[in-house]
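> coords below, sequence missing:
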């Protein structure tokens, strides 16, 4: 039996062996890698040491990958505001390697390039605010990786307690959590408000307290939150360094926060702008008089200002001069704009300064020049209190005379807030790093470095120039405690300000210099020395010897980066040159194009012949003629008939007397109180109109039918238009104030459809508001019209009807009704200037700016008008301030350059245009190329005319090529709206349009590159003709930028006509055309070339 079984077994084995085929190599299945994989926090160890001022935290984290494939681990965590990541390490081969601080983009690039190659990188970055992310690659399957993170912070103080908080909010379940908290220089026992796990307590140790804990299976869903009660009034800690000691001194002062003052000299800045007319100046003057008498002040200096100071009066106070002061302030006229930013408090030497203003700054830069004077800002009307507080500064105050009696106001301004003004080293060997002055209502922190073991510090308390008391505090390194974190105090105190800088280079340099994580810097750990060399990364200490052996020294690219940042961005000018070359082709198809070479420098044969721009050689005549009105240099811009011919196609107008029964007109006097909506006003006044109430609910939209129902189910509601802009019915019936309406026009026939298309198939209700009624005594109709034949707005009719001697009085009277309209004051300014009242015209223009403070478009309107008035100094001041705030607005570079030019400041003009051409817009460069081409054209014309007077050593010579022309017309809207410039050349019926040059060589160019705006023109548009014919060139714009319901500033077009552009006999003529409520193809000028 046993034999038979053996035979059977052998037979079976032989049979199976015969049936098995030769096997192929087995293909193993590789699990795909996982990126951004969540890591499990397996172990966490936290060690904290505080010294009464700073805290240093050391965290060790072990992450575990519980997957069956390797992952790129990702872990996000939060820190408390003020905590700064100062160190990072990754465990490699059983030892920790320190991280290198690098530019974030470079560290990220290096990390992403290496990931996937089974080489160990780790990256720690700040994502936003206080959120950080940690990435490690690889984390092998079922294995773990370790890192360490170090934090520094200044312990915040709240209600006589210092607090420490380390957030844990990821709900990680750790197998082991260890904790150690050592608080030195701590007299009162700390306690926990929260802690992962439970049971930890503080025990006393020499000079402090200690808490330790070892816990298992802990859920990290609570912060480590420790309270350190304050008892000491003074803490002094030091830390030795190579040749000095870092020190930090924290004081808890019990001085009163305010102390009495009795000023003998006072300076008063008195706001006399238009908005200040609402102030209770009688109460303000009464306060000032009684304040001066109460303190027996000897001298008061009064500086009234509008858009800038316009007078200075000094009074030696006595019973007579106090009345003179009152009379002077009472007699001031309140008009014009507010230019608080033009005040200079640094020139004030008086004990106390008063600023009487509502704080609504409307002209130029925002903040004034600060000084050392104690400043109180007082107002007696609604005011911008936040702005006034910023102007008053940390030591000053805002006084609201509406809420205080005069006695209370005098009491408040007769005391100064006590501050620590300065700290002085007696032997001069202690360097103070703290920013001063500081308030004393919180503990004061003074820090720096001592270069001798002992010193004495003098503390000066007071306010600005007023010192109230001096305190002396000795310093000694022998009797103080050694700190662990105060050597980073300077960095910690600067961190928030430095990392919120608008200059990314500053943020980057701060992070690199201080070796901390910011939004521009990150910690990176690499495994191989080759990768540190490849990506130009600073090596860790354990690789420094190998790097020296390989002769690797990290290149410091900081200076190169800074230098590149300061250099003109010529590498981005290719798109500008491309558009400029297109202009050259249009100008002369056979002309040589620009052969642009970035970085090219001019060939200098000898010294550049630079002359004083205000001087001329003997026998040399000026090549610039400027004519702003009438006729000049062969150019005529006719103001009576042909200049103001306005041809409107589609959106046109007709006078009231030309209208037929198809239009119903309701004026303001017919719209009286008691009506709640326009449906009630129009009911029964318009033939054929049906007005049916809807539900009777306030704000409900009534059913209004002008022509009857069109069809079943179709809406029969008319189109609603406010100041030329179609709006929803809800806007009319739920948002419109009936008292704002000037007139209502109901269009019932085909004119409504011709004007607004199918939207007005059921008619149109056109509402004209009081604030938008300039040039609107006409009604829409499909026809041509001349603006010069239209009736003036009522206030202009009244102004023109009075004698010259009554103009100012009439303006003051009209202000009672129209004074809140910026357009009214602009119109008044234009009229008064035409009558020779230049100063009054300027005041009216400034008042318009006051009504729309900080409105960029209103500022440009003012610039247009000032330039036409030849008020170049005022225009230059305004543009300089605007450019300081809007450094990327290329329009302002061009505006200011031409203002310079018309003052014969040719070098400044060319330099500013070149500066504008080289503003770096980064990825948005293409959208700015068209406007830069305009600036390049202007610059080349100036160079062509004044080359002998200019220093061109800083300008790339491959950009210089002038396009001289008999005639150049430049049109632009103050709001940069689309104009669609069209020119009707003499004797030619067809129009010259963008993209369609004339047979005579005239062409229209736009600011924008058609590749970016799909061929639409916008902003600056120009017409150029190299050889102009005799006759009139009619200028038309296709304008659809009328004012909207919420508009505030008026719409203007500036028209600059250059005759013989870029030639020795060049002349410039500037006109401004008001465009409020204009829609359609409008002929705005007829330029003569005789």
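Looks like it arrived, so ask away. For clarity, every value in this text was computed on a predicted model and none was experimentally measured.

> CA only for contacts and neighbour counts going forward, please
OK.

> by contact count, what packs against the strand or helix carrying residue 322?
Assigned by DSSP states H and E, residue 322 belongs to helix 319-330. Helix 319-330 is packed against helix 281-294, strand 313-316, with contacts defined by 3 or more CA pairs under 8 Å, 6 or more residues apart in numbering; DSSP states H and E.

> any chance of JSON lines for those, columns distance to residue 590 and mean neighbour count?
Listed next are the helices and strands packed on helix 319-330 as JSON lines, based on distance: least, CA to CA, whole Å; neighbours: other CA atoms under 10 Å:
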{"stretch": "helix 281-294", "distance to residue 590": "70", "mean neighbour count": "16"}
{"stretch": "strand 313-316", "distance to residue 590": "67", "mean neighbour count": "14"}
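
> here comes the other one, which I'd like you to weigh against the first:
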């Protein structure tokens, strides 16, 4: 069932203002291939523009191959493009408030389309289509199933089903209501219903019985030969197998386990135990970690104790398959109940005895479960597709397998190409080189051939099929390659783009106009192709999106930083005399000190009605206006100071500079570095004090008493907040404060199970993992974000810093440098202008601390410039299109912020990021004595997804890159419209 999520742009709260107004479903079945096309019209009855996210869980082996969106009142077909590029282009165009459409595959066999904009009091229409290979049920009939469990009436509902070339009449196993029936017209059967204000009671299930066991052949002409699809029905004998006496039962207890059909799972386990009668089961519970949960001796089929334990499982936490290994969990055979989604760790299990994987979840990673079973010699059972009894029979017997092809020299690229089980039906797709050929399919058990079936292909005798056989072939090949995705992802990308199939690394995209297809170098659908080709020849260079690197800007920035670092900022503090007489006003300059307080005052609020995250040009104007004021103030301050030079005063003068080479040791990038000590006035480290974050949400009032009772309260409250990310964040934070880090991490990791491929949620997770020292998990989470969003400089940076946290300094350095050498489109390059300043500081910090252990030959030597500082604060956040500002108030009372980026004592604020993810940085080479106060100001964001409020993380360093640095990390959720500054931390230099 497709599920629609819609959020209000201004509040991030889920919205029920959008309804499915029209639904038209067309189903066509030919042989064992069913094509389903759904046309959905959604109506937004609110007076605000909204964005929708529609998720489709697809059956095993099924991929979406058609997507269309209404553009200017006409349906436009999508075209395939690399997934990362599709996301980048979609977000770029979305900011222009036009009509892109994107359909992508996310974790497991789940598909997601984002629809924007959904106009106020208006509608949007999308088309989604997919081909499905039908399988046999236990009554020797092919089965097609369409779920129709909609939660509200649909204003206009239409369903049409056509079964072509069927000798026997199809049977209805389930139908929406009594009015649906299949009528015959020759060998074609058609069923149709049209309803208004209709809510189907049941789904549609069609069984297509087979009269004989003769092979069925379908062919499609290609540019070179023919694509073919062969269906055969080999007879299989039942060969029972014996279950082991020592079984390891792995039960996935992560939060997503709440979506599994545990009743069916327990029924299957009951059948296995009752057949075996006497055995030993070792129970392992898996979520973000793995726990050996006891050994159960089963006698005479009595497993009441184990069953009771499984029925009372608390599902919580993310999922980390990598925490399971043979050393800690030994058995002769394993049964693994899971959806296959490893959201908090690697998706591989270090077990070497047969692992039988069982899935009952609609949102599942079938490829991972298949790979685990194939790799270990076990079986994969999709308990969604078959009954519990059929699953029990499958697991309890040795299955007939397809073993290969004999005499197949005239056919190529046949799939499946590996051994696969056969359950009364086998389907093979491939390419025929000529017009006709003969070959033999071989079947058997293990490696022993027990039967063969002769196949004849003849293009002149077989009528060409009405279905797209080539797409079925491509889908079969992709499905097989996807089992080992990393090894095959390049081939998958080529194939999926050619045949328009959505995969892990290929999406379908719809753009508004020809200029967009030209600008982003994306071949358009057929309706625009002629115009695209004509313009492309003449104006391609003018239209294509420019790509740029940050390296040249980084070289320039390094020079700027070096100049700043070598500048001696002397500060003379005016001494107020005992009699503080007013100074006569003689000119405009003398008058200016009256407004000096504006430097340290809170920046003025933005005008009423100013939208969140204003464009950079508007902020530039705002900063320019403030900058002009600051120039007057600084000049006035200088004039005032000059008049007081003769007065007796106690001054604080910065006269000491630190050698630019002091922090480097050994040889770096071929440059000889001499070891010099850094001289500082103060040897003691200042104490950094960060406030303890405490949520004020109502649910926090129930977390009282000891951690055990508080955890029970959390589980009791959770159904009311199960899709609210900040609920898990706040509760986890409470347990961290109670020093119960085990429970805290489990609750926190649940965020990973809330949504598929949600980078915002994963960024929030990574911040908290950094703060709490869970660096291995931080690496996994940031690497996932990098896979999903390689177009963002921040993805490389976050991953690099996670690697550095875990002590992988060379990989950290390499990925930091990648930030500067990747190509970015002009919009992202403008959005992230100035990030090179932060990267330069972090590259040189790594080199300063670990230079003797690092290979820096690949780093441009012009960037290597030691920049040790007394104070460094860096701030970044989890959401795109967000405007957050860093403020730092020094002991003089002066506030450094975007409007005052250079303070009198030498403080330096990096470029102001008014959209994107940041980061923003404050650095001070030489700290004067006194108190420093750090704040963050949140202007707003334009995000409209389920990720909850924007979350920021601040890293506070003293003695940065000196070899004596200390760091404190704080993670803070931002309250909407809180523009008065949130306290991040304080420290004192003595």
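All right, it came through fine. Remember, predicted model here, so these are calculated numbers, not experimental data.

> related to what we said a few turns ago, so which of the helices and strands packed on helix 319-330 of the first structure comes closest to residue 817 of the first structure?
Nearest of these to residue 817 of the first structure, taken as CA to CA: helix 281-294 at 22.3 Å.

> distance from the closest one to the second structure after superposition?
Superposing on the second structure and averaging over aligned pairs (mean CA distance after the TM-score superposition for the first structure), helix 281-294 of the first structure comes out at 3.8 Å.

> C-terminal to that helix, what's the next element?
Using DSSP H and E, the first helix or strand after helix 281-294 of the first structure is strand 299-305.

> where along the stretch 951-1090 of the first structure do the helices fall?
For the stretch 951-1090 of the first structure, the helices defined by DSSP state H, counting those that start in this stretch cover 1010-1013.

> my error: substitute the stretch 751-900 of the second structure in the last question.
Counting by DSSP H, counting those that start in this stretch, the helices of the stretch 751-900 of the second structure are 759-771, 775-788, 793-805, 809-821, 826-831, 835-850.

> make a markdown table out of those helices and add distance to residue 251 of the second structure.
What follows is these, written out as a markdown table (distance: least, CA to CA, whole Å):
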| stretch | distance to residue 251 of the second structure |
| --- | --- |
| helix 759-771 | 24 |
| helix 775-788 | 21 |
| helix 793-805 | 30 |
| helix 809-821 | 35 |
| helix 826-831 | 44 |
| helix 835-850 | 42 |
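
> would you list the helices and strands packed on helix 319-330 of the first structure in a markdown table and tack on distance to residue 1017 of the first structure?
Shown next, in a markdown table, are these (distance: least, CA to CA, whole Å):
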| stretch | distance to residue 1017 of the first structure |
| --- | --- |
| helix 281-294 | 50 |
| strand 313-316 | 53 |
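
> quick revisit: tell me the helix or strand right after the helix holding residue 322 of the first structure.
Next in line after helix 319-330 of the first structure, if elements are assigned by DSSP H and E, sits strand 352-356.

> who touches that next one?
263, 265-271, 284, 373-379 (CA atoms under 8 Å, 6 or more residues apart in numbering).

> how much does it stray from the second structure?
Compared with the second structure after the fit, strand 352-356 of the first structure shows a mean deviation of 5.4 Å (mean CA distance after the TM-score superposition for the first structure).
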